[in-house]
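> Quick one: sequence and predicted model below, then my questions.
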Amino acid sequence: MPRAQRVHFFGAVYHVIARGNNQEDIFKGQSDKRYYLNLLQKYKKKYPYSLYAYVLMDNHVHLLISVMEDPLSKIMQGVQQSYTQYFNNRYSHLGHIFQQRYKAILCNNDSYLITLMRYIHQNPVRAGISNGLDYHWSSHKAYLRGDDNLVETDFVFNMLSSDREVALQQYLEIMSNGDVQKSELVDGYITYETDQKPNHNTTIMSNITISQLLDTVAQETGIEQDRILSEKGKRAIVYARNLFIYSAIKKGVATKTELASFLGISLPSVIKGYNLIQQHQK
């Protein structure tokens, strides 16, 4: 049976898990992990994506990735094949080092994204590694320093608060909440890929749909719906789009990740638009 393609749309967020073949180690030393991180950086430039969290354990990898124009499969193919070549050459190994196809779990909920980040950063704790959260090969340290050029910490911080110090405190509280339970995680992964986006005409937490809200914002601002959805640059249109984003989130019509896919923009752009209107409202 041929493999089904994975879901792909601009702004889709995935929890990626790549394990060693037969649970064998894929990293034999720190230099191997450093090389893998360099590959993530290399392919981030080639196929732009956003990385929100990672951890490199000896026999597996966890990544929290948001894709843009290029599908996840292209990114992971480049990273995994390049690392396999490196590993085989260095250790005179033949064949696959990764366990068949990586798993990719689609994340379409803001709170679940935070849960996944917590789960990923707590992997060393669950493994009984002595330095736990301070494990060197995890993106947790990037959130503490805020100066990492591989991980987009601003996106998660902005989800928590527009005030950086408050966001950092909230992040630390989240990370101190203990281990993520299996019941909090999605079991399995999405295996269908089309260019179709999720259906946003269903009511989520509100009594109006996202399409109805778009119509309301269009009437209030005098900007046509198509222009709110597609045009860029003009201040009035940017304001209308940001107002739509802010209203959808505040009214519980859609999450930030759902808005990113609906509008065809990145998650950081959604967060930025929301924050701009929120600051204007104060």
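Structure received. Numbering: from 1, shown residues only.

> contacts and neighbour counts: CA atoms only from here.
Noted.

> And for I26, the neighbour number?
23 (other CA atoms under 10 Å).

> Three-state assignment for it, please.
Counting by DSSP: H, G, I helix; E, B strand; the rest coil, the backbone at I26 sits in coil.

> show me the contacts for the spatially closest residue to it that is not a sequence neighbour.
Closest residue in space to I26, ignoring its immediate chain neighbours: N59 at 5.1 Å, by CA to CA, 6 or more residues apart in numbering. N59 makes contact with 19-20, 23-27, according to CA atoms under 8 Å, 6 or more residues apart in numbering.

> putting a second one here so we can go through both:
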Amino acid sequence: MTRRAREMAETGVYHIMLRGNERKSILASDGEKQFFLDCIRGKQNETNFSLYAYCLMDNHVHLLINIQDNELASIMKGIATRYAFFYNNRHNRVGHVFQDRFKSEPIEDERYLLAAVRYIHNNPVKAGMVSNPEDYRWSSYWAYIQPELFGEEWIDSASILGIIALDRKSAIEEFIRFSKDVVEETFIDIEEKSGIKTLDEGGCILREYLKQEGLPITIKEIKENQELRQKAIVFLRANTQLSQRKIAILLGIDKSIVEKVKL
């Protein structure tokens, strides 16, 4: 079967999504996330393009970029290849790190551009990892709401804020309000929860995740360690369709413990 031709943007602006091969957490640690950002910056130094927004999740990445006059495939290949070499070397493995080729969708107008920024920054909220976008470390959100402290030249938040208002302070205030609007927006994404509904399936994906993280893999150790327990609960709620009751049964804990974990 031939691949479907990639839809090109007249504006040069694209929403990009890369996911880990076989749904694996290829950006599980802070060090891995930081290196992926370094890969973006390195490619940006080689090839001039604007980065409007990003969000790094454990098993996938969202980017919003303006490639200007450059080749999209070349930019993404450079980023992905450098990271894959680092990841395979770090984990003493060979093979594909990312699943298939990256996904992309063209952004052709300012309304859709603003909506894409909001969607990307709210990815951790959608996944149940945090309650608000400002609570998540690995996105470009803080480069917008406190550009003096967190903004970096390689993140072009000024262009987006300039669409909202000419006055920087007013633009940031409106951006914060806009970012928290509850809107059902449709963009490229992945099936985070992948239909996992049974205890057996939940146990399998949890053991795989803990193994990748280098953590104890027994339920007893998870049950007795509050930090591990919280990590397991957050992972199961974000990556499966298990109810809170089933998660409690799987971990051998009371349902109230699952309910108290803040996402």
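Perfect, thanks for sending it. All values reported here derive from a predicted model rather than from experimental measurement.

> Superposed, what's their TM-score?
After superposition, the two chains reach a TM-score (TM-score structural alignment, normalised by the length of the second structure) of 0.66; 185 aligned residues with a CA RMSD of 1.8 Å.

> before we move on, back to that, and the contacts of N59 of the first structure, which two are the farthest apart?
The most widely separated members of the contacts of N59 of the first structure are Q23 and F27, with 11.7 Å between them, by CA to CA.

> Settle it for me: which of these two has more neighbours?
Neighbours were counted for Q23 of the first structure and for F27 using other CA under 10 Å; F27 has more, 20 against 13.

> Does K256 of the first structure touch K272 like I think?
No - counting by CA atoms under 8 Å, K256 of the first structure does not reach K272; the two are 10.7 Å apart.

> now the contacts of N59 of the first structure as CSV including distance to V7 of the first structure?
Shown next, in CSV, are those (distance: CA to CA, whole Å):
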residue, distance to V7 of the first structure
R19, 21
G20, 24
Q23, 27
E24, 29
D25, 29
I26, 27
F27, 29
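
> Grab the longest helix from the second structure for me.
The residue-count maximum for a helix in the second structure (DSSP state H) belongs to helix 72-90.

> Okay, buried residues for that helix please.
For helix 72-90 of the second structure, the neighbour count (16 or more other CA atoms under 10 Å) marks 72, 75-76, 78-80, 82-84, 86-87 as buried.

> repeat for stretch 156-175 of the first structure
For stretch 156-175 of the first structure, by 16+ other CA under 10 Å, it's 156-162, 167-168, 171, 175.

> list the contacts for the aligned residue in the first structure for R168 of the second structure?
If you follow R168 of the second structure across to the first structure using TM-score structural alignment, you land on R164. Neighbouring residues of R164 of the first structure by CA under 8 Å, 6+ apart: 157-158.

> before we move on, back to that, and the buried residues of stretch 156-175 of the first structure, which two are the farthest apart?
S162 and M175 (19.0 Å).

> show me where the second structure has helices.
30-46, 72-90, 110-121, 123-126, 142-145, 147-150, 157-164, 168-179, 199-213, 219-224, 226-239, 244-251, 255-260.

> Need these in JSON lines (columns: distance to A5 of the second structure).
Conversion of those to JSON lines gives the following (distance: least, CA to CA, whole Å):
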{"stretch": "helix 30-46", "distance to A5 of the second structure": "24"}
{"stretch": "helix 72-90", "distance to A5 of the second structure": "12"}
{"stretch": "helix 110-121", "distance to A5 of the second structure": "22"}
{"stretch": "helix 123-126", "distance to A5 of the second structure": "27"}
{"stretch": "helix 142-145", "distance to A5 of the second structure": "34"}
{"stretch": "helix 147-150", "distance to A5 of the second structure": "37"}
{"stretch": "helix 157-164", "distance to A5 of the second structure": "29"}
{"stretch": "helix 168-179", "distance to A5 of the second structure": "32"}
{"stretch": "helix 199-213", "distance to A5 of the second structure": "34"}
{"stretch": "helix 219-224", "distance to A5 of the second structure": "46"}
{"stretch": "helix 226-239", "distance to A5 of the second structure": "30"}
{"stretch": "helix 244-251", "distance to A5 of the second structure": "42"}
{"stretch": "helix 255-260", "distance to A5 of the second structure": "45"}
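
> Please pick out the residue of the first structure most distant from its centre.
The C-alpha centroid of the first structure is most remote from S92, which lies 34.8 Å away (CA atoms, centre = their mean).

> What helices and strands are in contact with the longest helix of the second structure?
helix 30-46 (3 or more CA pairs under 8 Å, 6 or more residues apart in numbering; DSSP states H and E).

> Go ahead and name everything in contact with the helix it packs on.
26-27, 50, 56, 75, 78-79, 82-83, 87, 138, 154.

> Next, the angle helix 72-90 makes with it.
Helix 30-46 of the second structure and helix 72-90 are oriented at 140 degrees to each other (axes from the mean of the first three to the mean of the last three CA atoms, to 10 degrees).

> So which bits of helix 30-46 of the second structure are buried?
32-33, 35-37, 39-41, 43-44.

> Quick check: S269 of the first structure vs I75 of the first structure, distance?
22 Å (CA to CA, to the nearest Å).

> now do S31 of the first structure
Taking CA to CA, one finds S31 of the first structure at 22 Å from I75 of the first structure.

> swap in S161 of the first structure?
Noted for S161 of the first structure: a distance of 30 Å to I75 of the first structure, by CA to CA.
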